[in-house]
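Participant: After the sequence you'll find the predicted model.
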Amino acid sequence: MNWFYWSLLAALFAGITAVLAKAGTSGIDPNLATAIRTTVVLVLAWGIVFATGMPAWGSLSGSAILFLTLSGLATGASWLCYFQALSVGQASSVAPVDKLSVVFAIALAAIFLGEKLAWQHWVGGVLIVAGAALIAWR
């Protein structure tokens, strides 16, 4: 499978995640909900690493470790905010606004990674912002 199909599966699972997370945050502290979800992801990720064969740790560079650590911190902050939003809002509103992350990713990839943006990036980004604003505005 190429990147597109993996991306579609990621989107499908993210959609399922929003609905299940909203159901799971009912009546509990959103930080506890985040911790439970994170524990499950941690066990699953390490299980996959061990099941598929341990990669060579020596191939990890200092910069890779730094960026993955920073990515993990950003993921944690995102999940904490996401679960807080789900605890007080509707999943059908929270999830689309959360997907503004796509627009931020496009902009940050251009700024920090030097990725070239085509007109499709601009139009798609505007449509995502418009869609999130339309859903959030009620």
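Facilitator: Ah, there it is. Numbers count the residues shown, from 1 in each chain.
Participant: Only C-alpha atoms from now on, for both contacts and neighbour counts.
Facilitator: Fine.
Participant: Residue 85 touches residue 94, doesn't it?
Facilitator: Yes: in terms of Cα atoms under 8 Å, residue 85 counts as a neighbour of residue 94; the distance is 6.5 Å.
Participant: what about those two, which has more around it?
Facilitator: residue 94 (21 against 18; other Cα atoms under 10 Å).
Participant: which ones are touching that one?
Facilitator: The contact partners of residue 94, taken as Cα atoms under 8 Å, 6 or more residues apart in numbering, are 82, 85, 86.
Participant: Pull the distance from the longest helix belonging to the chain to the chain's centre.
Facilitator: Using DSSP state H, we find that the single longest helix of the chain is helix 62-88. Put simply, helix 62-88 sits 8 Å off its chain's centre (Cα atoms, centre = their mean, to the nearest Å).
Participant: With stretch 79-98 instead?
Facilitator: Counting by Cα atoms, centre = their mean, stretch 79-98 comes out at 12 Å from the chain centroid.
Participant: Now that stretch: buried residues?
Facilitator: Under the neighbour-count criterion of 16 or more other Cα atoms under 10 Å, stretch 79-98 has 79-87, 91, 93-97 buried.
Participant: Which single one of the residues you listed is nearest to residue 136?
Facilitator: Using Cα to Cα, residue 93 is the member of the buried residues of stretch 79-98 that sits closest to residue 136, with 6.0 Å.
Participant: now that closest one, what's its secondary structure?
Facilitator: helix (DSSP: H, G, I helix; E, B strand; the rest coil).
Participant: ok, second structure coming up, stack it against the first:
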Amino acid sequence: MWWIYALLSALFAALTAIFAKIGIKGVDTDLATGIRTVIILILAWAIVLFKGSGSGIADLTKTNWTFLILSGCATGLSWICYFRALQLGKVSQVAPVDKLSVAIAIALSVLFLGEPLTLKTASGAALIIAGTLVLIF
């Protein structure tokens, strides 16, 4: 079931690039990121309230809070850089380079989470890196 959500994530990420490229034309990218963030905030909290999962907030530990805050900061910085890159470059170049994050995430998961690096995973990461380099140069 996880792969269905992963494919939907990829679809929505692709739509994000297309919609953003059109939406940021002639707009300051930081302003565009701020607007996008407000929409995401409203959507995310609407889902939390609809599902009734807001009561779990009391169960969050200090570690949960720390790493969710760090994740939020990383996401925000990623979006700011992504929107600026989209304004300066082509979607067909920016989006694939952005997906280099997959190979970086694999490396970081091995280093910090102790996840195993299999031949299959390493090969996939290497192909992502190779594809990114082809698109850059």
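Facilitator: Happy to help now that I have it. Owing to the predicted nature of the structure, the values given are computational and were not obtained by experimental measurement.
Participant: Drop the TM-score for these two in here.
Facilitator: Once superposed, the chains reach a TM-score of 0.96 (TM-score structural alignment, normalised by the length of the second structure), with 136 aligned residues with a Cα RMSD of 0.8 Å.
Participant: Residue 114 of the first structure and residue 106 of the first structure: what is the separation?
Facilitator: In this view, residue 114 of the first structure and residue 106 of the first structure are 11 Å apart by Cα to Cα, to the nearest Å.
Participant: Over to residue 32 of the first structure?
Facilitator: Applying Cα to Cα to residue 32 of the first structure and residue 106 of the first structure gives a distance of 31 Å.
Participant: do the same with residue 31 of the first structure
Facilitator: 29 Å.
Participant: Equivalent analysis for residue 89 of the first structure, please.
Facilitator: Relative to residue 106 of the first structure, and taking Cα to Cα, residue 89 of the first structure is found at 26 Å.
Participant: Can you name the helix or strand that residue 42 of the first structure falls in?
Facilitator: helix 30-51 (DSSP states H and E).
Participant: and the angle from that helix to helix 62-88?
Facilitator: Put simply, helix 30-51 of the first structure runs at 140 degrees to helix 62-88, going by axes from the mean of the first three to the mean of the last three Cα atoms, to 10 degrees.
Participant: Quick one: distance of helix 30-51 of the first structure to the chain centre.
Facilitator: For helix 30-51 of the first structure, the distance to the chain centre is 14 Å (Cα atoms, centre = their mean).
Participant: Could you do stretch 38-57 of the first structure as well?
Facilitator: So, by Cα atoms, centre = their mean, the centroid of stretch 38-57 of the first structure is 18 Å from its chain's centroid.
Participant: Equivalent analysis for stretch 26-38 of the second structure, please.
Facilitator: With Cα atoms, centre = their mean, you get 16 Å for stretch 26-38 of the second structure.
Participant: which parts of it are buried?
Facilitator: 29, 32, 33.
Participant: Map the first one across to the first structure for me.
Facilitator: With TM-score structural alignment as the criterion, the equivalent of residue 29 of the second structure in the first structure is residue 30.
Participant: and the helix or strand residue 127 of the second structure falls within, what other elements does it pack with?
Facilitator: Taking DSSP H and E as the definition, residue 127 of the second structure sits inside helix 119-136. For helix 119-136 of the second structure, the packing partners by 3 or more Cα pairs under 8 Å, 6 or more residues apart in numbering; DSSP states H and E come out as helix 91-98, helix 101-113.
Participant: So which of the ones you listed is nearest residue 12 of the second structure?
Facilitator: Shortest distance between residue 12 of the second structure and those, using Cα to Cα, is found for helix 91-98: 12.2 Å.
Participant: how big is the offset of that closest one relative to the first structure?
Facilitator: Helix 91-98 of the second structure differs from its equivalent in the first structure by a mean of 0.4 Å after superposition (mean Cα distance after the TM-score superposition for the first structure).
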